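Participant: Sequence below, structure please.
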Amino acid sequence: RRISSMIGAGFAHLLMIVGAVSLIWGAATGTFFGFTPYKPPIPIDLSEESRTFMMSLSFTIGAIHLSLAQCWQAVRHYPDLRFLNKLGWAAFIWGMYGVVRMFVLNEPMNWETPWPYLLLTGATLAIGFAAPSRNPVKMIGLGLAAFPLSMLSAFSDVISYVRLMAVGLASSVLAVSFNDMALGMEFWPLTVVILLFGHGLNLGLALIAMFAHGVRLNMLEFSNNLGMQWIGYPYQPFLQRVTQEHKP
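Facilitator: Coordinates of the predicted model:
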């Protein structure tokens, strides 16, 4: 309670969730400060296979996150026909997920996989119901006009989640490097100092990176797919304000 009153209840709850998830992931991967004391159910190391798995997991998290945002919009728009547009984008995002896996992970993408069907179905709904109108030509025309930029945005949004893998990989490399450096010392007090300083620094950097990238993914990619609009005031650094003094 004392810590919660100092940093705020919301931030305290966030730290508790982050700590719990970190412990669960550490136990699942068997990684504790760069050491692997037992054979984990999800083996993670610095091999190419592990990097591929982490990238795949990051893209999967991204597709789930973004498609949930589009489905959220669909619920808000229902029963307006624009809810079909949002469902279409949710399906299209999963199709783009397949495109990203093809380009980044060299996985196949053909008619035996679900990705082309998701792209076609999603694009049809996204174009056809972007601006519902009694005039079908106008409706399809407006949908086609808005589609290219939104399509590129969907691709970049999904691939942006690779930063999750990069943060985890950087933290793992630092942990292993500090362990190798410390254990290579023959003077044990210096070994303890290097371990405490190195892992403390690594934890601090990991927390900063985690919150920074988490905020970015929520404020930009997720909010964009949620249709959230941010308001504020215009940036005018050279604006001169003139104040008038009223004399009695």
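
Participant: make it CA atoms for all contacts and neighbour counts henceforth
Facilitator: Fine.

Participant: Tell me where this structure has helices.
Facilitator: For the chain, the helices defined by DSSP state H occupy 2-7, 9-29, 48-77, 82-105, 115-128, 136-160, 162-183, 188-216, 223-226.

Participant: can you give me the angle the fourth one makes with helix 115-128?
Facilitator: Right, helix 82-105. 140 degrees (axes from the mean of the first three to the mean of the last three CA atoms, to 10 degrees).

Participant: by contact count, what packs against helix 82-105?
Facilitator: helix 48-77, helix 115-128, helix 136-160 (3 or more CA pairs under 8 Å, 6 or more residues apart in numbering; DSSP states H and E).

Participant: any chance of those helices in TSV, plus distance to F211 and mean neighbour count?
Facilitator: Putting the helices and strands packed on helix 82-105 into TSV (distance: least, CA to CA, whole Å; neighbours: other CA atoms under 10 Å) gives the following:
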stretch	distance to F211	mean neighbour count
helix 48-77	16	19
helix 115-128	32	21
helix 136-160	15	16
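
Participant: that older thread, and the helices of the chain as CSV, adding distance to P37?
Facilitator: As requested, these are arranged in CSV below (distance: least, CA to CA, whole Å):
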stretch, distance to P37
helix 2-7, 32
helix 9-29, 10
helix 48-77, 18
helix 82-105, 30
helix 115-128, 40
helix 136-160, 33
helix 162-183, 14
helix 188-216, 17
helix 223-226, 40
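
Participant: before we go on, could you also do this sequence so I can check it against the first one:
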Amino acid sequence: MIIPMEKITILIFHKVKQAFLSRLQDLGVVHIVHDAHDVSDDILKNMEKRMQAGHAFLKAARKAKNKRGRIYTSAISPKTTGQKEKIEDVFSYVKSYQKIKDAVDKITDKTVKLERDIRNVAPWGELDVDYIKKLKDARLNMRFFICPIKKFKEIMGEDIYCRQISRDKTYVYFVVFERDKRVELACDEFFYPEKNRKDMETESAALRKEKKEKERLIDKLFARAKMVEEYLNKEKTAFAYLSISRNLPAAAENTVYIINGWVPRPQKQKVEAFLENEQAYFYFSQAKPEDMVPVFLLNNRFTRLFEPITNLFSLPKYGTMDLTAFFAPFFTLFFGFCLSDAGYGLVIFILTLFLKRKLPSDKKPLLNLVMILALSTFLFGLVAGNFFGVDLARIGGIKKVVLFNQEQLFNFALILGVIQVLFGMFLKAVSRIRQFGPAAGLSTFGWIIMLCGLLCLTVTKTSVWAIYAGITLILLFNDLKANIFIRIGKGLWELYGISGVFGDVLSYIRLFALGISSSILGLVVNEIALEFRHIPVFGFLITFVILVVGHTGNLLLSGLSSFVHPLRLTFVEFYKNAGFEAGGKAYNPFRQIK
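Facilitator: Sure thing, here's the model as predicted:
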């Protein structure tokens, strides 16, 4: 649900500007509209750089925590020492991290190059670089070549002085000695490094040791991650304050500043009470159609879990309808339909329960969404009769649970498509009635009546009158601002789009197709694995490995498809028929960031 917004205009005297903005930020309710900050402002530019560096530090700390299983908390907390560290001291941890990280990156690059050189010189044995230089000083040049074994036999017959150093199954590694005349060979030449192999190995070991020491220093810095996070929140708060303070429009020879913003209607009284006690003049007004009103979504606990999916596409435009609550049940059902394996649903549910204990609390809403999708997969897998690729309909006591065969699943996918498309049209009609009045929704209701009449033709011939009624509404009410002749012309053009509606419904067949493909892949994995069970000694082990690897791959592949294709049905078919209008800007109040 989109919370209604009230436009607020506040006038303040220039002398109270700083103190007023500070208290307004503490209130944390008003979404202030202001121009983008001046990119040439050095203070704001430096703050942005510090925030970017802080984000990089925290991102690396979280990544290290997940990799090493450590919890990074401040080793010297301000509460335990009785004093707070200065902002400059806290940011010094970030700067130290950047400096050490750059050094680690350079060491890594050097190590990779050295190890590559060590691998490349391995076929040449222990050669002395100094000895090669002495030969060169004595006008005896030593060159290194690599060629196929067959090619080397041809080279041996030529009038050159060469010696084989080593060979493998394919190539020969050999050297050619030349004094005055340069030898030309159709082979790959290898340029020996300027260091001995032992020296390179020693240097590589020293670099690895140095890298570990620096990584330990980074770990110590990561122990201050909590303090850096607090610093970053303060920096964000200060940045928001300065960017607004420096860009407020002024009037009356810069003695009065104007603040324009938006307030959620439920918070209006709170803001009024605050402003009554301030040296400020203010007034509220209603939003106009041309205003860029921020969007604040407020949904129940279940629907709120699906808001990240809404944000993947776009927030709805203010004044339209938030479709999150309406697509959430469909999306849950579609995911289970696409994956449709009770075993996979059970695995996802158990893994999610485990992760809920390990991951921070801010990740729990996402995990709760995954658990709901896992339950949908489990239940749909039971009624579709699929458990890790095993057909439950063939098992005597369990087959009673199976409700659908493949033909029924195909029909069910089409029925779901019809329901969601018609439901989307109904929401579009309701939204237009709310925005523009009762007559604005008649054309869309005409589509619903006409399509329902077409569906009922197989049952009763009298539904033809519903088709005629729907067509009449489409022809007469498609554009309320146009005259009757233009309306009829536009209506005829709209009726041409009925083929698109049928195409939208047919798109839902993908639900059936993905569910079947997941089941077939699981069945194939089982059949391949069972072929190895009769091998003596290791048969059951090989079977187990194939089952684990095969079903894991199928789960990952099918799980991705089960997420992407319901997204497609939601953002294309459902959003189109529901008349979704994108372009909403998120409500972002001027507040203290904690």
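
Participant: about what we covered before: dump the helices and strands packed on helix 82-105 of structure 1 into a markdown table; add distance to L217 of structure 1 as well.
Facilitator: Formatted as a markdown table, those follow (distance: least, CA to CA, whole Å):
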| stretch | distance to L217 of structure 1 |
| --- | --- |
| helix 48-77 | 9 |
| helix 115-128 | 23 |
| helix 136-160 | 8 |
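
Participant: separation between the residue lying closest to P264 of structure 2 once chain neighbours are set aside and P329 of structure 2?
Facilitator: Closest residue to P264 of structure 2 apart from its sequence neighbours, by CA to CA, 6 or more residues apart in numbering: M5 at 4.5 Å. Per CA to CA, to the nearest Å, M5 of structure 2 is found 28 Å from P329 of structure 2.

Participant: what do you get for F302 of structure 2?
Facilitator: 10 Å.

Participant: where do the contact lists of those two overlap?
Facilitator: Here F302 of structure 2 and P329 share no contacting residue, scored by CA atoms under 8 Å, 6 or more residues apart in numbering.

Participant: Can you verify my assumption that the residue nearest to P264 of structure 2 contacts S285?
Facilitator: No. Using CA atoms under 8 Å, M5 of structure 2 makes no contact with S285, being 9.6 Å away.

Participant: who has more neighbours, those two?
Facilitator: Using other CA atoms under 10 Å as the criterion, M5 of structure 2 and S285 rank with M5 on top: 24 against 11.

Participant: Can you find the partner of the more buried one in structure 1?
Facilitator: For M5 of structure 2, there is no aligned position in structure 1, judged by TM-score structural alignment.

Participant: now the residue in structure 2 that N179 of structure 1 lines up against: how far from K45 of structure 2?
Facilitator: By TM-score structural alignment, N179 of structure 1 lines up with N526 in structure 2. Relative to K45 of structure 2, N526 of structure 2 is positioned 59 Å away (CA to CA).

Participant: Could you check which of those two has the larger neighbour count?
Facilitator: N526 (20 against 15).

Participant: The more buried one: what's it in contact with?
Facilitator: For N526 of structure 2, counting by CA under 8 Å, 6+ apart, the contacting residues are 389, 547.

Participant: Recalculate using a threshold of 10 Å.
Facilitator: 388-390, 520, 543-544, 546-547, 550-551 (CA atoms under 10 Å, 6 or more residues apart in numbering).

Participant: how about those residues in a markdown table, adding distance to G579 of structure 2?
Facilitator: Output for those, formatted as a markdown table (distance: CA to CA, whole Å):
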| residue | distance to G579 of structure 2 |
| --- | --- |
| F388 | 40 |
| G389 | 40 |
| V390 | 42 |
| I520 | 37 |
| T543 | 52 |
| F544 | 50 |
| I546 | 48 |
| L547 | 46 |
| G550 | 42 |
| H551 | 40 |
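
Participant: Can you tell me which of the residues you listed lies closest to L375 of structure 2?
Facilitator: Nearest to L375 of structure 2, judged by CA to CA, of these is F388 at 15.2 Å.

Participant: how about that closest one, what's its match in structure 1?
Facilitator: So F388 of structure 2 corresponds to F33, using TM-score structural alignment.

Participant: my read: its match touches D180, true?
Facilitator: No. With contact defined as CA atoms under 10 Å, F33 of structure 1 does not reach D180; the gap is 11.7 Å.

Participant: between those two, what contacts are shared?
Facilitator: 174, 195.

Participant: Look at these two and report which has more neighbours.
Facilitator: Using other CA under 10 Å as the criterion, F33 of structure 1 and D180 rank with F33 on top: 20 against 13.
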